[in-house]
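Undergrad: Sequence and predicted structure, then a few things I'm wondering about:
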Amino acid sequence: MHKEEKKLITMNSIKKEIDNLVLAWKLYIREWKIKDFLLSLGINLVILFIFGIFLVWLKEAEASISLGKAHFLVWQRYGMKFFLVGMIISWARINYSLFKRVFDFAIAFLGIILSSPLFLIIAIFIKADSSGPVFFRQERVGKDGKTFKIWKFRTMREDAEAQTGPVWAQRDDPRITRIGRLLRKSHLDELPQLINVLKGEMSLIGPRPERPQLNEKIIQNFPQFSQRLKVKPGITGLAQVRYHYGASLKDAAKKLRYDLLYIKRQCWLLDFQIVLWTIGKVLSGEGAH
């Protein structure tokens, strides 16, 4: 008997034994038995599949970082009923960069329109609290080392770095204004960065951009820091939601581990996970500085 015939017989025998949808990840495996739902076709199966992934995320939030290397094994004895689901997942992974840019643009555009009344209110409070411009623009290092001007609501005195030069903001920094302290605690000072996202200079999710002077200083101490420049910087990122605010080289080194992990494992499900973590941080006021 030829090898090909033996292979065919073996595969046919295996096929008869497979009734379940199996989701396999590099670091862990979960099996969702859906035998009782095999008669449900079309959108019902898609919903069930996505719900299964969501349950995995809820139960194994930490481990789901590995989803960037996910492999979906889909086989069912009555035919390829899950073919469409597999196509959707594959497209999202293969076209991740395009998908992310479209998503970034749409959210930034809607966010600016919907938050425009809030922009006006914050601007009035900033002008009433201290002299100086409403917005603060500062040079940052973006993807491939290209610099750009980041937008933020001004939270410090206008001459904040006149004597110190470029330094990280500290907790209870005396240079921060009264309204600035509230903006930082609520993270609303970052809201204008939607403009940077709209222009394509930043993404909603990615490593936080550093100033050229600080970026160079960190790279001198930790050469791997330059790998962060492989992706667009973000308004929020894995390092921001998994590590407290830091203002030292030691903190930069610890956050670097999360940034490199994100670059290696980035995928749409991890992005969704970071968004939820960010919402939790904002609501709790954690991470404010």
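TA: Ah, there it is.
Undergrad: C-alpha only now, for contacts and for neighbours.
TA: Noted.
Undergrad: List the contacts of the lengthiest helix in the chain.
TA: In the chain, assigned by DSSP state H, the helix with the most residues is helix 96-114. Contact partners of helix 96-114, identified using CA atoms under 8 Å, 6 or more residues apart in numbering, comprise 92, 194-195, 197-198, 200, 203-204, 267-268.
Undergrad: just how off-centre is it within its chain?
TA: 13 Å (CA atoms, centre = their mean, to the nearest Å).
Undergrad: what comes up buried for it?
TA: For helix 96-114, a neighbour-count test (16 or more other CA atoms under 10 Å) marks 100-101, 104-105, 107-108, 112 as buried.
Undergrad: Please tabulate the contacts of helix 96-114 in JSON lines, including the columns neighbour count and distance to residue 117.
TA: Supplementary listing: those in JSON lines, determined by neighbours: other CA atoms under 10 Å; distance: CA to CA, whole Å:
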{"residue": "92", "neighbour count": "17", "distance to residue 117": "34"}
{"residue": "194", "neighbour count": "26", "distance to residue 117": "15"}
{"residue": "195", "neighbour count": "19", "distance to residue 117": "16"}
{"residue": "197", "neighbour count": "25", "distance to residue 117": "19"}
{"residue": "198", "neighbour count": "19", "distance to residue 117": "18"}
{"residue": "200", "neighbour count": "13", "distance to residue 117": "24"}
{"residue": "203", "neighbour count": "27", "distance to residue 117": "23"}
{"residue": "204", "neighbour count": "25", "distance to residue 117": "21"}
{"residue": "267", "neighbour count": "22", "distance to residue 117": "33"}
{"residue": "268", "neighbour count": "18", "distance to residue 117": "30"}
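Undergrad: then this one, side by side with the first:
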Amino acid sequence: MKKKGIFVISEEIKKEITKLIFAWKEYLKEEVFYNSKARRFFTSLTITLSAWIGVVLLIWWIKSSVYAQQGGVLEGDSPLRMAFSWIMSGGIFSILLSFIRTNYRIFKRWFDFSIASLGLVIFSPLFLIIAILIKMDSQGSVFFRQERVGEGGKIFKIWKFRTMRANAELETGPVWAKNDDPRITRIGRFLRKSHLDELPQLINVFFGEMSLIGPRPERPEFVELIGSHLPPFYERLHIKPGITGLAQVRYRYGASIRDATRKLRYDLLYIKRMCWFLDFQIILWTVGKVFTGEGAR
């Protein structure tokens, strides 16, 4: 349906926009205007708004072209006018959004598989360079594999570039990494700072053990420890863990039960509000984190 000079947006589109606005409000609650992150915040906001404006302008251009072809007037209930009114009222977007949202997890798996496949091919030269640097810097394997808890409590082995000395936990046992951790190698410190150590997790995404976006997978020991203090923590296991997530872009590196409590808030928020627009926003925030080196330890 279309009123003169007014676009009537479908309910499906309104719901998606409401979710996106909700995510932005959560971001603002952390007083982003009062710290150095404000510039990156407005940059990502500008990109998001620009994308929406581009879509609106494209639709307006289609409208103008149709009007021009009809001599400036669309009269009666002609098939062209009816089709145009349906498009302008959000009909086509409503159907697409409804279909994609209904099959969100299927589409997300397809998206994850496609990006992981492409990423493994594109970054293969970088994998080789990093492997050489790791071998030159310290003894041990190139990759570090460790048990993590995935969707439904299933145990899998995560892939990462090794950033610590070989067998680093023989002396300490399972512990969170600390600032200036002496176990971290020289090249490992760079890999952690740049988040390049996470790249091999594309292998986990490729095989369906992880997603690009979701709560970070924890070790079985930490899941049991945190879960004993925070029972809602087990709700994170309802979806696939991710390489990046809302908690990672909204909170610093966690190394305690207190940090886990605060990050859990964002993980549960993502599980409740997960949608394509929120995933897109998390990707933008992640890019900012990678370029600034934030959240690394």
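TA: Looks like it arrived, so ask away. No experiment lies behind these values; they were computed from the predicted model shown.
Undergrad: Can you calculate the TM-score here?
TA: TM-score for the superposed pair, counting by TM-score structural alignment, normalised by the length of structure 1: 0.77. Supporting figures: 243 aligned residues with a CA RMSD of 2.7 Å.
Undergrad: ok so, going back, ok, average deviation of the longest helix of structure 1 from structure 2?
TA: Average distance, helix 96-114 of structure 1 versus aligned residues of structure 2 after superposition (mean CA distance after the TM-score superposition for structure 1): 0.5 Å.
Undergrad: Read off where that helix ends up in structure 2.
TA: Aligned by TM-score structural alignment, helix 96-114 of structure 1 falls on residues 104-122 of structure 2.
Undergrad: ok, back up a step: could you dump the contacts of helix 96-114 of structure 1 to a markdown table with distance to residue 22 of structure 1 and secondary structure?
TA: Formatted as a markdown table, the contacts of helix 96-114 of structure 1 follow (distance: CA to CA, whole Å; DSSP: H, G, I helix; E, B strand; the rest coil):
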| residue | distance to residue 22 of structure 1 | secondary structure |
| --- | --- | --- |
| 92 | 19 | helix |
| 194 | 39 | helix |
| 195 | 42 | helix |
| 197 | 37 | helix |
| 198 | 39 | helix |
| 200 | 38 | coil |
| 203 | 33 | strand |
| 204 | 32 | strand |
| 267 | 20 | coil |
| 268 | 20 | helix |
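Undergrad: hmm, which two among those residues are most spread apart?
TA: Greatest spacing in those, by CA to CA: 92 and 195 (25.4 Å).
Undergrad: Helices of the stretch 151-289 of structure 1, residue ranges please.
TA: Remark: helices assigned in the stretch 151-289 of structure 1 by DSSP state H, counting those that start in this stretch are 178-186, 194-198, 212-221, 238-242, 249-265, 268-284.
Undergrad: Dump those to TSV, plus distance to residue 146 of structure 1.
TA: Shown next, in TSV, are those (distance: least, CA to CA, whole Å):
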stretch	distance to residue 146 of structure 1
helix 178-186	27
helix 194-198	13
helix 212-221	10
helix 238-242	21
helix 249-265	18
helix 268-284	24
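Undergrad: Give me the nearest residue to the aligned residue in structure 2 for residue 243 of structure 1, chain neighbours excluded.
TA: Residue pairing (TM-score structural alignment): residue 243 of structure 1 is matched to residue 251 of structure 2. Spatial nearest neighbour of residue 251 of structure 2, excluding adjacent residues (CA to CA, 6 or more residues apart in numbering): residue 263 at 6.6 Å.
Undergrad: related to what we said a few turns ago, so the match of residue 243 of structure 1 touches residue 265, yeah?
TA: No. The pair residue 251 of structure 2 / residue 265 is not scored as a contact, 10.2 Å apart, by CA atoms under 8 Å.
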